[in-house]
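**Q** got a sequence here, can you model it:
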Amino acid sequence: MKQPAGHHLAELNIGRLLADVDDPRVADFMNNLDRINGLGKRMPSFVWMSEGSGEPGTGNTEMKIAGDPRFIVNMTVWSDAVSLKTFVFDTLHAKFMERKA
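**A** The predicted structure is shown next:
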């Protein structure tokens, strides 16, 4: 499918942590949020990301679903699907996805 000119791709990712954000079982994930989000922001096709308070180590995890602190919501906007795919599967981001599986 060809993307219409002047359009962007919004990606909404919702996941639920296995433990609370301050639990050691999710520490590696939480400690690398800023790093991975920063990597995405430096991609040439990156357009926008929902942002949290900017507190170190929170990434953009402050948006909650139904008041559940374990739900993590992330929304990004990209210039095209190929670029989003490159970020997700061909950068350090992929290593964190592999750990989740």
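**Q** C-alpha from now on. contacts and neighbour counts both.
**A** Noted.
**Q** how close does Ala101 sit to Ser45?
**A** Applying C-alpha to C-alpha, to the nearest Å, the value for Ala101 to Ser45 is 27 Å.
**Q** neighbour count for these two, which is higher?
**A** Comparing Ala101 with Ser45 by other C-alpha atoms under 10 Å, the one with more neighbours is Ser45, at 18 against 5.
**Q** now do that one against Glu98, distance only.
**A** Taking C-alpha to C-alpha, one finds Ser45 at 23 Å from Glu98.
**Q** Gly67 too?
**A** 28 Å.
**Q** the structure of the following sequence is requested for comparison with the preceding one:
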Amino acid sequence: MFPQPDGHYLAQINVSVSRYDQDDPRFAGFTSRIDAVNAIAERAEGFIWRLKSDSGSAMDIRASEDPRFLINMSVWTRAQALEDFVWKTAHVKVYNQKAEWFPVLGTAHMAFWWVPIGHIPTYDEGMARLEALRANGPSEAAFGWESLPQVAEWRSKRCG
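**A** Have a look, this model is predicted:
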């Protein structure tokens, strides 16, 4: 368990490889809703920051040679705020359909870590944290929902 240290916020990274190109009609159920879901996140209590391009979207960030590789990073004041956004907003409707658009990666695709208040993580930092989780399992460097004692909703939703 890695409780929130004083003077820190929760950072998260979530990566995926979509089944379809972004302009494929089979992916429209996701792409047509992502801006609205991101807007909800940005208005959510506890939201601090999310990774996005100059256009305001994370969908056009090319973090890999694979055009289907997608990345989401954000910072939240506390784990409960992120959990509330994930499970108590329109985000959950998109999440519940994820299997239509994203295959299971077979390795950790999401990681959390604590950042000092005011710190904005970089893409490289996020990927290094995800790789640390993949290589070493949960540690202070990177962990998953199961290491956050203040949240539990994910258990019933099979997230992680």
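**Q** and the longest strand for structure 2?
**A** For structure 2, the strand with the greatest residue count under DSSP state E is strand 8-17.
**Q** that strand vs structure 1, mean deviation?
**A** Superposed on structure 1, strand 8-17 of structure 2 shows a mean distance to its aligned partners of 0.6 Å (mean C-alpha distance after the TM-score superposition for structure 1).
**Q** mean distance between the helix or strand following that strand and structure 1 after superposition?
**A** Using DSSP states H and E, the helix or strand that follows strand 8-17 of structure 2 towards the C-terminus is helix 28-31. After superposition onto structure 1, the average distance of helix 28-31 of structure 2 to its aligned residues comes to 1.0 Å, using mean C-alpha distance after the TM-score superposition for structure 1.
**Q** buried stuff in helix 28-31 of structure 2?
**A** Residues of helix 28-31 of structure 2 classed as buried by neighbour count (16 or more other C-alpha atoms under 10 Å): 30-31.
**Q** quick one, what contacts the residue lying farthest from the centre of structure 2?
**A** Farthest-out residue of structure 2 from its mean C-alpha position, per C-alpha atoms, centre = their mean: Pro25, at 23.9 Å. For Pro25 of structure 2, the contact set (C-alpha atoms under 8 Å, 6 or more residues apart in numbering) is empty.
**Q** helices of structure 2, residue ranges please.
**A** Ranges of helices in structure 2, per DSSP state H, are 28-31, 34-43, 79-88, 91-95, 98-101, 123-136, 153-157.
**Q** is it possible to export the ones you listed to CSV including distance to Val15 of structure 2?
**A** Below are these laid out as CSV (distance: least, C-alpha to C-alpha, whole Å):
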stretch, distance to Val15 of structure 2
helix 28-31, 15
helix 34-43, 15
helix 79-88, 15
helix 91-95, 14
helix 98-101, 13
helix 123-136, 9
helix 153-157, 18
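**Q** mind checking which of these is nearest Ile71 of structure 2?
**A** For the helices of structure 2, proximity to Ile71 of structure 2 was assessed by C-alpha to C-alpha; helix 123-136 is nearest, at 8.8 Å.
**Q** buried residues of the closest one, list them for me.
**A** Buried residues in helix 123-136 of structure 2 (16+ other C-alpha under 10 Å): 126-127, 129-134.
**Q** what residues are up against the residue nearest to the spatial centre of structure 1?
**A** Closest to where the C-alpha atoms of structure 1 average out (C-alpha atoms, centre = their mean) is Asn74, at 4.9 Å. The contact partners of Asn74 of structure 1, taken as C-alpha under 8 Å, 6+ apart, are 12-14, 49-50, 60-61.
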